[in-house]
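Asker: quick one: sequence and predicted model below, then my questions.
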Amino acid sequence: MAITFRDKLPDKGPFYHGTRADLQTGDLLTAGFESNYHPEVTMNHIYFTALVNGAGLAASLAKGDGRERVYIVEPTGSFENDPNVTDKKFPGNPTRSYRSQAPLKIVGEVTDWDRLTPEELREWRKKLADSKGAIIN
């Protein structure tokens, strides 16, 4: 079920999005790009989290050669729990992960989060490569 009204949110944020894209405050992040985890999938949603370290993990795993970035974002429309992790992998939403078909507006950038060691990054990439799970798109 999508959440529409900010005053009724179970999670009021702040919200974060991890990427390697070099963007500016005011830019909009949108759906419609290739998945970082399954390149054959074009994403119908833009994903975000209320956990800065979760966004940092996403930035580490993101495609591209740019530096890891974690942006502070505001949803511009309704959003829902990310069904790829919520209840499927983690009952409830302890990862505080969400998705939206509406753009996310960048309102700032965070530079301090727990970064993965090279070994942790290799382990995450191996786990994703070995994953047989489909993305709920």
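Answerer: Received it, and whenever you're ready, just let me know what you need.
Asker: hey, let's count contacts and neighbours off CA atoms from now on
Answerer: Fine.
Asker: so where do the strands sit in this structure?
Answerer: 15-19, 28-29, 46-49, 69-75, 80-81, 97-100, 104-110 (DSSP state E).
Asker: show the contacting residues for the residue lying closest to A55 once chain neighbours are set aside.
Answerer: Nearest residue to A55, sequence neighbours excluded (CA to CA, 6 or more residues apart in numbering): G18, at 4.3 Å. G18 makes contact with 48, 54-60, 62, 68-71 under the criterion CA atoms under 8 Å, 6 or more residues apart in numbering.
Asker: circling back to that earlier point, so can I have CSV of the strands of the chain showing distance to G133?
Answerer: Formatted as CSV, the strands of the chain follow (distance: least, CA to CA, whole Å):
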stretch, distance to G133
strand 15-19, 22
strand 28-29, 25
strand 46-49, 18
strand 69-75, 26
strand 80-81, 18
strand 97-100, 18
strand 104-110, 26
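Asker: okay, now the one to match up with it:
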Amino acid sequence: MEFSPFNPVIKLCLQGMSFEDKGMPEEAAQLFLKAWEDASDDHEKFLAAYYLSHHQKTTADQLKWFETSLKFALKINDDTVKSALPSLYLNISRCYNELGDHEKSKNNAELSELLQKHPSDKGPFYHGTKADLQIGELLTAGGNSNYKSEFKMNHIYFTALINGAGLAAALAKGNGAERVYIVEPTGNFENDPNVTDKKFPGNPTRSYRSEMPLKIIGEITEWSRPSPEDLQKFREKLDNSQGEIIN
């Protein structure tokens, strides 16, 4: 299952988050409720329930929606949602603690800690760029950020989503053709902290980074390209971003 910011339900969640950022919780809650009502598959229901949980007035209702989100996450059981499980279990643990059920709180906290370890994603992995590279070459850390050119990046970034790599290629600086390479990590890697448990629970974009090189083992030529209008919106969002890059 591939996470897509162009999915209608995910767009509603993004709009809801925008209202949260503006200090408009009631408007945000209405959008998250609409996302839940419009959700047509387990992944959409998992996300909508997660956001609804944050807009409940009682701990019991928060717990109900967190457990609903967890139910759908466990049904999906793929790497798109596995990274969200630690956060879900931790929130459920907090709710049980506030409700006085310390045994269930402890059990869920232990599950959260157990799942917080290294990513379980086995790939395949992709890297999007405008650089003309060859199979067998190594991609290494130390290049300039595509989003803040003054940054020298201490890690090399990649994803398990083809379309995500394609979007990265489209947003990359340079005038070359958009290229999506199949890559193989040569060492340990971690969830990209710039996206993990930020706007969305866990790491739904399956974005990772490593201090060790990535080996190019192939190239993809077909992926779903964003429309010019959507691409322009992404560029404007990056240009206007005030957030710091965790490097």
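Answerer: Structure's in. What do you need? All values derive from a computational prediction rather than experimental measurement.
Asker: residue in the second structure paired with the residue nearest to A55 of the first structure?
Answerer: Mapped onto the second structure by TM-score structural alignment, G18 of the first structure lines up with G128.
Asker: what's the match for G174 of the second structure in the first structure?
Answerer: The equivalent of G174 of the second structure in the first structure is G64 (alignment by TM-score structural alignment).
Asker: that match touches R20, doesn't it?
Answerer: Yes. Here G64 of the first structure lies in contact with R20, judged by CA atoms under 8 Å, at a distance of 6.2 Å.
Asker: okay, these two: which has more neighbours?
Answerer: Shown here are G64 of the first structure and R20; by other CA atoms under 10 Å, R20 has more neighbours (18 against 13).
Asker: give me every residue that touches that one.
Answerer: 59-60, 62-69.
Asker: PyMOL command to pick out the buried ones of those residues?
Answerer: Of the contacts of R20 of the first structure, the buried ones can be selected in PyMOL as follows, counting by 16 or more other CA atoms under 10 Å:
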select buried, resi 59+60+62+63+68+69
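Asker: any chance of the contacts of R20 of the first structure in a markdown table, with distance to E120 of the first structure too?
Answerer: As requested, these are exported to a markdown table (distance: CA to CA, whole Å):
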| residue | distance to E120 of the first structure |
| --- | --- |
| A59 | 14 |
| S60 | 10 |
| A62 | 15 |
| K63 | 17 |
| G64 | 19 |
| D65 | 19 |
| G66 | 19 |
| R67 | 17 |
| E68 | 15 |
| R69 | 18 |
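Asker: quick check, nearest of the contacts of R20 of the first structure to E40 of the first structure?
Answerer: Set against E40 of the first structure, the nearest of those by CA to CA is K63 (13.6 Å).
Asker: distance check, the closest one against R99 of the first structure.
Answerer: With the distance defined as CA to CA, to the nearest Å, K63 of the first structure ends up 19 Å from R99 of the first structure.
Asker: what's around the aligned residue in the first structure for I246 of the second structure, how many residues?
Answerer: In the first structure, the residue matched to I246 of the second structure (TM-score structural alignment) is I136. Neighbours of I136 of the first structure under the rule other CA under 10 Å: 10.
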